[in-house]
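>>> Structure of the sequence below:
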Amino acid sequence: MISAAATGFFTAFSLILAIGAQNAFVLRQGLLRAHVFWLALLCALSDALLIAAGVAGFGAVVGLYPGLPRLMALGGAAFLAAYGALRFRAAWRGDYAMVLSGQSAGLWPTLAAGAAFTWLNPHVYLDTLGLIGAISTQYQPVAQKLAFAGAAMASSFTFFFGLGYGARVLAPVMRSPRAWQIFDVIVGAVMWAIAASLLSGALQENI
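Model prediction:
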């Protein structure tokens, strides 16, 4: 039980830890101190649902619909390219009066963006339905499988809430428009790099 739980927690945590579009968005909202709880909850619950599906054995869905990953990659690339462009535009304009005053987009637009970063990312399906689902097969007793899945879900809650609220530590550094410009350029570059990677993979599948 303990071994299964430890494996589940650290496997999921290591997969989420990589810098990605979703993490960058949560970090940004954490710096703004806006809608952090609900955004972190959305991301963690989404991961929990996908982990449950992966452990339950639904990784075979991709085998039934082989064209699904490519469609998701194209949709995700388009979304990330658009959001990255917005971040570059914000950095170019340099108008951070609203940001420095702590203002952010409303709750529902923020959650909609968070959902898009989560569900339009093909890698999240590879990690949860594929990798975590595959690792869970080594635990045959139901109790061990539940311990593995529960710990993996707990790691998502730990990470996203830690990232969202932990971002406040950087708040003193982000008190100038220049700091936000640099941050937005980095976020935009991350978004475009991931979009390019998704697009490249989707196009290679079509060759």
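>>> only C-alpha atoms for contact and neighbour calcs from this point on.
Will do.
>>> can you pull the contacts of the residue nearest to the spatial centre of the chain?
The residue lying closest to the centre of the chain (Cα atoms, centre = their mean) is residue 22, at 3.2 Å. Shown in contact with residue 22 (Cα atoms under 8 Å, 6 or more residues apart in numbering): 114, 117, 118.
>>> Which stretches in the chain count as helices?
Remark: helices assigned in the chain by DSSP state H are 2-17, 21-32, 36-56, 61-64, 68-93, 97-100, 107-119, 122-125, 133-136, 142-166, 177-205.
>>> For these, state which one has the densest average packing.
Highest mean neighbour count among the helices of the chain (mean count of other Cα atoms under 10 Å): helix 21-32, with a mean of 23.
>>> can you give me the angle that helix makes with helix 68-93?
30 degrees (axes from the mean of the first three to the mean of the last three Cα atoms, to 10 degrees).
>>> mind checking how far helix 21-32 is from the chain centre?
10 Å (Cα atoms, centre = their mean, to the nearest Å).
>>> Can you check what angle separates it from helix 142-166?
Using the same axes, to 10 degrees: helix 21-32 against helix 142-166 is 40 degrees.
>>> want to put them side by side, so please do this one too:
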Amino acid sequence: MTVQLSAFFSGFALSAALIMAIGAQNLFVLRQGLRGEHVGPLVLFFGSSDAVLIAAGVGGMGAFLSAVPQLEIALALGGAAFLTWYGVAAFRRVAAPSAITTGAAGTISLGRALTTGAAFTFLNPHVYLDTVLLMGTAGSAQPEGLRPVFVLGAASASFLWFAGLGYGARLLQPVFARPAAWRVLDALVGIVMLSLAASLVLGAVSAMR
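Modelled structure (predicted):
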């Protein structure tokens, strides 16, 4: 039992350390949480996606990705294009305050929310680096019988983080009742997205040399 708890908390701690950094997924969940839109489905989607990718990494998918650098380059370029589009859209909201609203006029459909979430997840090579490669390597180092426990711990951290971020965002709603606060958030979103896009392009160019 002690060994199982150790494997569980090893996965939990590593996953928590990796997921808490400011990134595309976190900012998207935060924004949707502040708007109160599709938080539950997004938490389930992001948590489940992380669980699947971590399990795949522990199962050996990381070795496959490392052996196919062309796939990583394609993902990087596709992800950079998407992040650039999303970052530019955020800056457009900053420049047009009338487009910033917490009301129903600015809502997006569940399908669009999940599609955007899927793009943030599967078009972002950093997600594969964290879940498939890093988490996969750490999980593979566990004894075979404890690997599922490690994955469970890592997935639990992911679910808890996204749930806390999405549902906890409502505590900040009084602050974001002011359009100025939304402009600051969207400016941060734009900066992060364009920075991530630039890093992906630079990584892809370096890999092609």
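>>> mind listing what residue 178 of the first structure touches?
With contacts taken as Cα under 8 Å, 6+ apart, residue 178 of the first structure has the following neighbours: residue 94.
>>> What's the match for it in the second structure?
Per TM-score structural alignment, the equivalent position to residue 178 of the first structure in the second structure is residue 180.
>>> OK, contacts around the aligned partner of residue 111 of the first structure in the second structure?
The equivalent of residue 111 of the first structure in the second structure is residue 114 (alignment by TM-score structural alignment). Residue 114 of the second structure makes contact with 41, 42, 45 under the criterion Cα under 8 Å, 6+ apart.
>>> The first one -> the first structure?
Matched across to the first structure, residue 41 of the second structure falls on residue 38, judged by TM-score structural alignment.
>>> OK, contacts around that match?
Residue 38 of the first structure makes contacts with residue 111, as judged by Cα under 8 Å, 6+ apart.
>>> just how off-centre is stretch 16-29 of the second structure within its chain?
5 Å.
>>> in the first structure, what residue sits furthest out from the centroid?
residue 141 (30.5 Å).
>>> re the thing from before, do you know how far the match of residue 111 of the first structure is from residue 190 of the second structure?
Counting by Cα to Cα, to the nearest Å, the gap between residue 114 of the second structure and residue 190 of the second structure amounts to 20 Å.
>>> now residue 86 of the second structure
7 Å.
>>> And for residue 73 of the second structure?
On the measure of Cα to Cα, residue 73 of the second structure and residue 190 of the second structure end up 23 Å apart.
>>> give the contact list for the residue in the second structure that residue 147 of the first structure lines up against.
Using TM-score structural alignment, the equivalent of residue 147 of the first structure in the second structure is residue 149. Residue 149 of the second structure makes contacts with 4, 7, 8, as judged by Cα under 8 Å, 6+ apart.
>>> ok, now how distant is residue 149 of the second structure from residue 166 of the second structure?
Using Cα to Cα, one gets 26 Å for the distance from residue 149 of the second structure to residue 166 of the second structure.
>>> what's the answer for residue 5 of the second structure, then?
27 Å.
>>> Same check on residue 194 of the second structure?
As judged by Cα to Cα, residue 194 of the second structure and residue 166 of the second structure stand 23 Å apart.
>>> swap in residue 112 of the second structure?
Using Cα to Cα, residue 112 of the second structure is found at 17 Å from residue 166 of the second structure.
>>> Equivalent analysis for residue 86 of the second structure, please.
Distance from residue 86 of the second structure to residue 166 of the second structure, by Cα to Cα: 19 Å.
>>> Now do the contacts for the equivalent of residue 8 of the second structure over in the first structure.
Counting by TM-score structural alignment, residue 8 of the second structure corresponds to residue 5 in the first structure. Residue 5 of the first structure makes contacts with 144, 147, 148, 149, 150, 151, 152, as judged by Cα under 8 Å, 6+ apart.
>>> Swap in 6 Å and give it another go.
By Cα atoms under 6 Å, 6 or more residues apart in numbering, residue 5 of the first structure lies in contact with 147, 148, 151.
>>> Please list all residues in contact with the closest residue to it other than its chain neighbours.
Spatially, and ignoring its direct neighbours in sequence, residue 5 of the first structure is nearest to residue 148 (4.5 Å; Cα to Cα, 6 or more residues apart in numbering). Residue 148 of the first structure is in contact with 4, 5, 8, counting by Cα under 6 Å, 6+ apart.
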